[in-house]
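Engineer: fold the following.
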Amino acid sequence: MGGFEPGSARGIMLVTTDVDADCARLTEAGTPVQGPDELPWGRMASFTDPDGNGLMLLTEAHQ
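Structural biologist: Model (predicted):
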C-alpha cells in the first residue's frame, strides 16, 4: 500500500504473541505506549512510529 504521506497512516495492526513484552521493549527504547488494555478480543496497545503513523499491537484472546 503506497501513496501515504508520512504520519498519515492510522490503525496499522500488528499481531503479536506477547503484547506486554513488546510494550516493555518499546518503552525501554523510549517509545511512549498507551496500554496494553484488556478488551473482549484480546490485549491491545498503541504507539506512534517516528514518522507519526499510528500503530496497534494485538495479542488475540484464546477461546
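
Engineer: can we go C-alpha only for contacts and neighbour counts from here?
Structural biologist: Fine.

Engineer: and Ala24, how far is that from Pro36?
Structural biologist: 10 Å (C-alpha to C-alpha, to the nearest Å).

Engineer: for this structure, which segments count as helices?
Structural biologist: Secondary structure of the chain (DSSP state H): helices located at 19-28.

Engineer: quick one: the strands in the chain?
Structural biologist: 12-15, 33-39, 42-48, 54-60 (DSSP state E).

Engineer: one more, for comparison:
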Amino acid sequence: MPAGVTAVLLAEWTQDRLRCRAAGVPDEGDHGAKCHLALDILDEPTSWQLTAPVVVADAG
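Structural biologist: A predicted model of the protein is given here:
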C-alpha cells in the first residue's frame, strides 16, 4: 500500500483472520473503529509539526 494511505476494513473482514491472510492483510495493526482511525489520521500531520486540515464528517 502506498505511503500515506490507510485502508479501513469492515468488522466482518477483521474478525475473519483466514480471509485477511488470504487477502494479504497483516495480523498486526489497529483495525479499530472508524472514529479512532480518523483521529489517528489527523494526529499524523501534527506529529510532523503541520496543522491538521479542517474535517467534515457525517454520522454514518
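
Engineer: drop the TM-score for these two in here.
Structural biologist: The TM-score (TM-score structural alignment, normalised by the length of structure 2) is 0.26; 33 aligned residues with a C-alpha RMSD of 3.7 Å.

Engineer: scan structure 2 for its longest helix.
Structural biologist: Structure 2, longest helix under DSSP H: helix 34-47.

Engineer: from the contact counts, what lies against that one?
Structural biologist: Packed against helix 34-47 of structure 2, as judged by 3 or more C-alpha pairs under 8 Å, 6 or more residues apart in numbering; DSSP states H and E, are no other helices or strands.

Engineer: if we can go back for a sec, and Ala24 and Pro36 of structure 1? which has more neighbours close in?
Structural biologist: Pro36 (19 against 13; other C-alpha atoms under 10 Å).

Engineer: my guess is that one contacts Val19, does it?
Structural biologist: Yes. Contact status for Pro36 of structure 1 versus Val19: in contact at 7.1 Å, counting by C-alpha atoms under 8 Å.

Engineer: now the common contact residues for those two.
Structural biologist: Common contacts of Pro36 of structure 1 and Val19 (C-alpha atoms under 8 Å, 6 or more residues apart in numbering): Arg43, Met44, Ala45.

Engineer: now render the residues you listed as TSV, adding distance to Thr59 of structure 1.
Structural biologist: Shown next, in TSV, are the shared contacts of Pro36 and Val19 of structure 1 (distance: C-alpha to C-alpha, whole Å):
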residue	distance to Thr59 of structure 1
Arg43	5
Met44	7
Ala45	9
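
Engineer: ok, so of those residues, who is nearest Leu58 of structure 1?
Structural biologist: Set against Leu58 of structure 1, the nearest of the shared contacts of Pro36 and Val19 of structure 1 by C-alpha to C-alpha is Met44 (4.5 Å).
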